[in-house]
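K.L.:
when you get a sec, could you give me coordinates for this:
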Amino acid sequence: MRSALALVAVSLFLAPSVASFAQVPAPTPVDYLAETPTRAPHAMVVSIHHDATDAGVEILHQGGNAVDAAVAVGFALAVVYPAAGNIGGGGFMLIRPSSARGIGKDAALKHGSPVFLDYREEAPAAASANMYLDAQGNIIPQASITGPHASGVPGTVAGLAYAEAHFGRLTLAKVMAPAIRLARDGYVLSAEEAANLQSPNLTQFPASHRIFQRDGNFYKAGETFKQPELANTLTQIAADPTSFYHGKLAAQIAAFEAANQGLITAKDLAHYEVKERTPLVGSYHGLEVLTSPPPSSGGIALIEILNILSGYNLPKIGPDRSPDQVHYITEAFRRAYMDRTDYLGDPDFNTLPLAEMAQPYYADAWRKTIDPLKPTSSADLVRPAGYLPDPTTILHPQKEDNETTHFSIVDADGNAVSNTYTLNFGFGSGVTVDPLGFLLNDEMDDFTSKPNTPNAFGLIQSAANAIAPGHRPLSCMSPTIISDPPITDLYGPIAKPGSTPTPTRPGKLRLVLGSPGGSTIMTTVANDLISVVDNGLNIQSAADAPRFHHQYLPDVLQFEKAFSIPAVEAMKARGYTTRRAAEFDEKSQGVWGDSELIAVDPTTGELLGGQDHRHHFGKAAGY
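P.N.:
Predicted coordinates:
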């Protein structure tokens, strides 16, 4: 077992996912501890949309592995969940083979090592550090969020096609068939989905208004939504995915951008490539934590949080979501987010102190600064000296928002995929590439726009995330997989007496985790993991449990509306500044994130799916 962080190589954050497009009535409170997971003996797919989940299960039944199913789900969500599912955005895929034989066609996984695919968007060549500032140096409202200047070069098509080509068993055409069918024949809208399509972000752009809103004759619950232009685009991608970056589709995208004052050119598209990165590896209570490296900030922050908390017996301190537990967990959040603020950015252009951040003795030093009775003011928080280099630059803001989506998959062989991808804000930039039928991201907003100017969520960070051509913006997306430690060959050849045995195969799979939610992604993943590993909740209860969040700045402890009011008041009495999500909006659910989780029953080996009930059209299913 690797006791802290194993870094072999270092090669979205998106804001709280509240009901951002249409107000829907707050759900009747449920006892999350009484929730039960979906069970399947062999394979499991969990996503935010039932049609996308069904697409993944269909591919598994056809002999596909977890990666084949993931590619099918990813393209299907581009059709049925246009707020975040996409071919015009980007994301991260974490793949964990179940054995030393590896998975799929690529030799990189033949020895059973996990891989992290970075298909995050890139800044176009025309991007510049001050592109969203006016002549006086002030941020131009909405410039990095809405419209043609907001988009980075999309990575989703390249990422999903790369995953299929290297790690799948089937063909791209076969795994894309469900998505093409859903776009061509349509899918039936629920009331929640129909209301979401009324987003004003779509109304202001003619193609988006036409496709998603029927020019103002808004779709209603029970109607079938067809997207023939998107079906045609997906068909072309299935036949030749390189055309999106080098061929006919690339030419159409570049022509559309030029005609609409966009930044993305044919050269930008041709320059884009998927990057294989080595996942970060930590440990928590004897379990291996496989998680996301930069340009994700979430993985290293999660490892820091868990390292700090590993020194406490949380169940002895109090039950799940109790004030005493919330206190210690919040103080771990605060310290990890301080380090995230100062040190993280694109690893291809910055040297990041990841190994130092993940050391257990650094967590020990942080732990000594936590008062057991009261909070540490963020303004007074001092990093333990001698463990990390001094932050090199002044602080810069980080902007990320809410429309990301996550899905988790385990196949019958035990191979696992944890995938998070995004458009950034709901429906991205709002711009649909006409006549190709897909929405473009607004990921340029994830870069720093102006020093010392916190965004709407108060997040700040270093100049390592400055806008520059070819750079990838920092993200909080944190696909994560938890397992038993690798199994080692105690009797095989060892190079030197007393040396550590070489792991020969992965340990047993335990959890597949991830969520959208912007700055809350890392805390959501941590909450889910702690609820299962420390507090013994089943995976469905963990997905539905009310969430809490602290991100160092602003110095506010945030709670979902469903969180126990006495517990919130208890935290306020301890000295925390507290805030309940959408507290004064009676129609808002006051929620964030969307956990789509899988656990493995340690006794029976049965797969347990937890589909987040904050949305009402998701599904956990398997066979």
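K.L.:
switch to C-alpha atoms for all contacts and neighbour counts from now on
P.N.:
Noted.
K.L.:
what's near enough to touch the residue positioned nearest the centre of the chain?
P.N.:
Nearest to the geometric centre of the chain sits Met477, at 3.1 Å (C-alpha atoms, centre = their mean). Shown in contact with Met477 (C-alpha atoms under 8 Å, 6 or more residues apart in numbering): 12-13, 91-92, 292, 296-298, 420-421, 514-516, 518, 521-522.
K.L.:
what segments of the stretch 251-400 of the chain are strands?
P.N.:
275-277, 280-284, 287-291, 396-397 (DSSP state E, counting those that start in this stretch).
K.L.:
reformat these as CSV; add mean neighbour count and distance to Ala254.
P.N.:
Listed next are the strands of the stretch 251-400 of the chain as CSV, based on neighbours: other C-alpha atoms under 10 Å; distance: least, C-alpha to C-alpha, whole Å:
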stretch, mean neighbour count, distance to Ala254
strand 275-277, 17, 23
strand 280-284, 25, 36
strand 287-291, 26, 35
strand 396-397, 25, 30
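K.L.:
from the contacts of Met477, which would you call buried?
P.N.:
Buried by 16 or more other C-alpha atoms under 10 Å: 12-13, 91-92, 292, 296-298, 420-421, 514-516, 518, 521-522, out of those.
K.L.:
let's see this one next, to set against the first:
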Amino acid sequence: MVRRITVALLLFLVTFPSVAGAQGQAILSYLDRFHPVLAANGMVATQEALASEVGRQILRDGGNAVDAAVAVGFALAVTLPRAGNLGGGGFMMIHHAGTGETVALDYREMAPAAATRDLFLDAEGEVDEKRSRFSHQSAGIPGTVAGMAAVLERYGTMSLAQVMTPAIRLAAEGILVSQDLSDSLKQSAERLQQFPAAAKVFFKADGRPYEPGDRLIQSDLAHSLSLIAEQGPEAFYGGEVARLITAEMERHGGLITPADLRAYKAVFRDPVRGTYRGYEIASMPPPSSGGVHLVQMLNILEGYPIGELGSNSALTIHLMAEAMRLAYADRSKYLGDPDYSDVPVAGLISKTYAESLRETIDSFRARPSEEVLPGNPLPYESNETTHYSVMDRAGNLVSNTYTINFSYGSGIMVEGTGILLNNEMDDFSAKPGIPNAYGLLGGEANAIEPGKRPLSSMTPTLVFRDGLPWLATGSPGGSRIITTTLQVLLNVIDHEMNIAEATAAPRVHHQWWPDELRVEPGLSPDTMALLRARGHDVVVKPTMGSTQSIMVTEDGITGASDPRRPGALTIGY
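P.N.:
Here you go, the predicted model:
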């Protein structure tokens, strides 16, 4: 009913703008943010408007979705420095329309050779959180440059120099500081100003923050980007940029060496695949936990009439929370880098295993997390981030999530490069059984080892209907990434929402420990009361995620950027 009223009101305001008046125009402007963007040929959805414009221009210039995705990845390093990056890593899902191939690209950071299991433990054997999060030792070997170059070489049509030109120009000529960028710099000022190189770039000479409308020029970053565009990834992993990174490490007790940089490799992997009510799901495999647990939760929920139960009804949320609880319990034990641990993927995504988990769910009672232990899938075995999605006229589709972990990573900038360092080493289990910065528990499978990639929750996902690309989505949000992506899929498949409605709907999250059901503001008080009556510890916390989605409909390609984060833009051409 609410959806019908919204559509009717929107149609009235569009049809009779003069009748609507100023208040109606304000409502129309508000509703327009949630209306899906429609395009005939292709689409780009990112968390930052300038980067979206870069991607669209690449498509207009004849590039394909991969060309545009790589251009966006480099542009975000300039325009969204708290998450876009050269000094981090991530995961990309690619569907190539010409061959029908769907692949996953793993360009997650790797632990340096000098990393040890007890790297972040103090003399008492406890985790030193400052060292694991805000020191040079917290940086893993970056993978973004290698990943972008690898996917462009395999699936792109343009040169690296062509797709990097917009990012170089934005860094060299400067960008106008948005309200969002200004706010984020002020929020991170205390940390960033501890490090001279970062303070010099992100704050004025007198230490004052940049205000909206000021021009931010990043000359060192422009130089680094130019070197990569001219020399390829060798500039980053063996050339001038590499020398500056390793010099920074030597000055401050960091671990990354020239040999570490030269040894880094991005890896193409087979996606995690599943089905949900006839739709085909392709998502990121380990060392991401996203695809495994997305499919696992969908398998559990497939046994319930979610669509009939209603969007965000108490029973729907209860069942989602119980499925989430079970999946995150398994995550704590089984997930890690598949090159180092035997991750039982087939068992975890088995429909038979999901049936056994479903039998443990009580529709009327929340099961305390202390009663829930990781399951036994083996018999069936044969936290700032940014996401963007791109589709071109040929049907090529990209879903990409990458990060430097915290907002602005560790806050440490490599002198002379304009490159912020990640603090992804905190995503390892510094001490098995002790939660990381996002409250996630990890086990032996995610212990620190040289060359290993830390476990992640990033969940870039592609969905196919009748064998054809139908949806690309994903989100930032640390431990909430998987559940955010899950709810977008449930909203469009079970609740038959358009992609904008699916994006704007209130979200919930449960991750086993802490034993709480996190909900966004706006959920009905009556629903929360019913959930508490079932035994859930319902906690209202800030909004979760920033999905950037593209969906194919009978009317054409639609897309939506999440209204939870300012400055995002979905744009077609």
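K.L.:
so after superposing, what's the score?
P.N.:
The TM-score (TM-score structural alignment, normalised by the length of structure 2) is 0.92; 541 aligned residues with a C-alpha RMSD of 1.8 Å.
K.L.:
residue in structure 2 matching the residue nearest to the centre of structure 1?
P.N.:
Taking TM-score structural alignment for the superposition, Met477 of structure 1 sits opposite Met458 in structure 2.
K.L.:
from His495 of structure 2, how far off is that match?
P.N.:
For Met458 of structure 2, the distance to His495 of structure 2 equals 24 Å [C-alpha to C-alpha, to the nearest Å].
K.L.:
got a list of what Glu250 of structure 2 touches?
P.N.:
So Glu250 of structure 2 contacts nothing (C-alpha under 8 Å, 6+ apart).
K.L.:
just tell me what it corresponds to in structure 1.
P.N.:
Using TM-score structural alignment, Glu250 of structure 2 lines up with Ala258 in structure 1.
K.L.:
from Thr265 of structure 1, how far off is that match?
P.N.:
For Ala258 of structure 1 relative to Thr265 of structure 1 (C-alpha to C-alpha), the value is 8 Å.
K.L.:
identify the contacts common to these two.
P.N.:
By C-alpha under 8 Å, 6+ apart, no residue touches both Ala258 of structure 1 and Thr265.
K.L.:
residue in structure 1 paired with Gln137 of structure 2?
P.N.:
Counting by TM-score structural alignment, Gln137 of structure 2 lines up with His149 in structure 1.
K.L.:
can you report how many residues lie near the closest residue to its match other than its chain neighbours?
P.N.:
Counting by C-alpha to C-alpha, 6 or more residues apart in numbering, His149 of structure 1 lies nearest to Gly262, which is 5.3 Å off, once chain neighbours are set aside. By the criterion of other C-alpha atoms under 10 Å, Gly262 of structure 1 has 20 neighbours.
K.L.:
these two touch, right, Ala323 of structure 2 and Ile300?
P.N.:
Yes. Between Ala323 of structure 2 and Ile300 a contact is recorded at 6.4 Å, counting by C-alpha atoms under 8 Å.
K.L.:
which residues do the two both contact?
P.N.:
In contact with both Ala323 of structure 2 and Ile300: Arg358, using C-alpha under 8 Å, 6+ apart.
K.L.:
who's more crowded, those two?
P.N.:
Neighbours were counted for Ala323 of structure 2 and for Ile300 using other C-alpha under 10 Å; Ile300 has more, 29 against 26.
K.L.:
Tyr276 of structure 2 versus the more buried one, what's the distance?
P.N.:
Taking C-alpha to C-alpha, one finds Ile300 of structure 2 at 10 Å from Tyr276 of structure 2.
K.L.:
ok so, going back, could I get the strands of the stretch 251-400 of structure 1 as TSV with distance to Ser47 of structure 1?
P.N.:
Listed next are the strands of the stretch 251-400 of structure 1 as TSV, based on distance: least, C-alpha to C-alpha, whole Å:
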stretch	distance to Ser47 of structure 1
strand 275-277	24
strand 280-284	24
strand 287-291	19
strand 396-397	31
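K.L.:
Asp68 of structure 1 is nearest to which of the ones you listed?
P.N.:
strand 275-277 (17.6 Å; C-alpha to C-alpha).
K.L.:
OK, contacts around the counterpart of Val103 of structure 2 in structure 1?
P.N.:
Using TM-score structural alignment, the equivalent of Val103 of structure 2 in structure 1 is Val115. Each residue near Val115 of structure 1 by C-alpha under 8 Å, 6+ apart is listed here: Leu94, Ile95, Arg96, Leu109, Glu276, Arg277, Thr278, Pro279.
K.L.:
ditto for Ser182 of structure 2
P.N.:
Pro209, Tyr210, Glu211, Pro212.
K.L.:
tell me which element the closest residue to the third one other than its chain neighbours is part of?
P.N.:
For Glu211 of structure 2, the nearest residue in space outside its immediate sequence neighbours is Ser182; the separation is 5.6 Å by C-alpha to C-alpha, 6+ apart. Here Ser182 of structure 2 sits within helix 179-187, counting by DSSP states H and E.
K.L.:
for the helix or strand following that helix, which positions count as buried?
P.N.:
Later in the chain than helix 179-187 of structure 2, the nearest helix or strand by DSSP H and E is helix 189-192. Across helix 189-192 of structure 2, burial judged by 16+ other C-alpha under 10 Å covers Ala189, Arg191, Leu192.
K.L.:
which among those gets closest to Asp61 of structure 2?
P.N.:
So of these, ranked by how close each gets to Asp61 of structure 2 (C-alpha to C-alpha), first place is Leu192, at 37.6 Å.
K.L.:
which position in structure 1 pairs with Thr6 of structure 2?
P.N.:
Aligned partner of Thr6 of structure 2 by TM-score structural alignment: none.
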